[in-house]
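Visitor: Have a look; sequence and predicted model below, questions after that.
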Amino acid sequence: MTCDPKIANRLKRTEGQIRGILKMMDEDKSCQEIMPQLMAVRSSVDKVMGLVVAENLRRCLDETGKQTDENVEAALKMITKL
């Protein structure tokens, strides 16, 4: 799977957020300051996961040009693993 530029950019932003959190921890920032940043990272990763699953679903359904039970089942398995 090649990386969509939108997904790559989102992951790079997330990487920057994580580096910022590490810096905050090194600077001994409070839990109240760090937690919102951690929640933002979690939200960002959740969004990336949704985009990846959506792209996979499109590929599963478009490769053959038809919706086969096998392709739909493969896509659903990926979604339920989230």
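Guide: Yes, it's here.

Visitor: From now on I want contacts and neighbour counts done on CA atoms only, so please keep to that.
Guide: Noted.

Visitor: May I see the buried residues of stretch 58-69?
Guide: For stretch 58-69, the neighbour count (16 or more other Cα atoms under 10 Å) marks 60-61 as buried.

Visitor: before we move on, what about stretch 25-45?
Guide: 34, 37, 41, 44.

Visitor: take the one below as the second:
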Amino acid sequence: MAAEQRRAIINRLKRANGQLAGIIAMLEDDRDCRDVITQLAAVSKAIDRAGFKVISSAMRGCIDGSRDDITAEDIEKLFLQLS
């Protein structure tokens, strides 16, 4: 995985981590459940996208031939874990 891609994924996960901390604070403050659910959906989507970016970079590596240890079957299994 290229350093730029890795940095983008890490940044996305750090934002999700911040959002999750915000959700915890919302629950502790007894905020409206609709607001909490909206934020939970946003965190879930951010984490899913990070996972998809990891898989897509692995797929690019396989296509480029730079990773012989990952098969198409392995990538499919990883992808299905996120769905």
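Guide: Cool, the structure landed. Please read all numbers here as calculations on a predicted model, not as lab measurements.

Visitor: Now distance to residue 51 of the first structure and secondary structure too, for the buried residues of stretch 25-45 of the first structure, in TSV please.
Guide: Below are the buried residues of stretch 25-45 of the first structure laid out as TSV (distance: Cα to Cα, whole Å; DSSP: H, G, I helix; E, B strand; the rest coil):
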residue	distance to residue 51 of the first structure	secondary structure
34	26	helix
37	21	helix
41	15	helix
44	11	helix
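
Visitor: so which of those residues would you say is closest to residue 69 of the first structure?
Guide: residue 44 (31.3 Å; Cα to Cα).

Visitor: In three-state terms, label residue 66 of the second structure for me.
Guide: The three-state label given to residue 66 of the second structure by DSSP: H, G, I helix; E, B strand; the rest coil is coil.

Visitor: Can you tell me the element whatever residue of the second structure lines up with residue 22 of the first structure falls in?
Guide: In the second structure, residue 22 of the first structure lines up with residue 24, judged by TM-score structural alignment. Residue 24 of the second structure belongs to helix 3-28 when assigned by DSSP states H and E.
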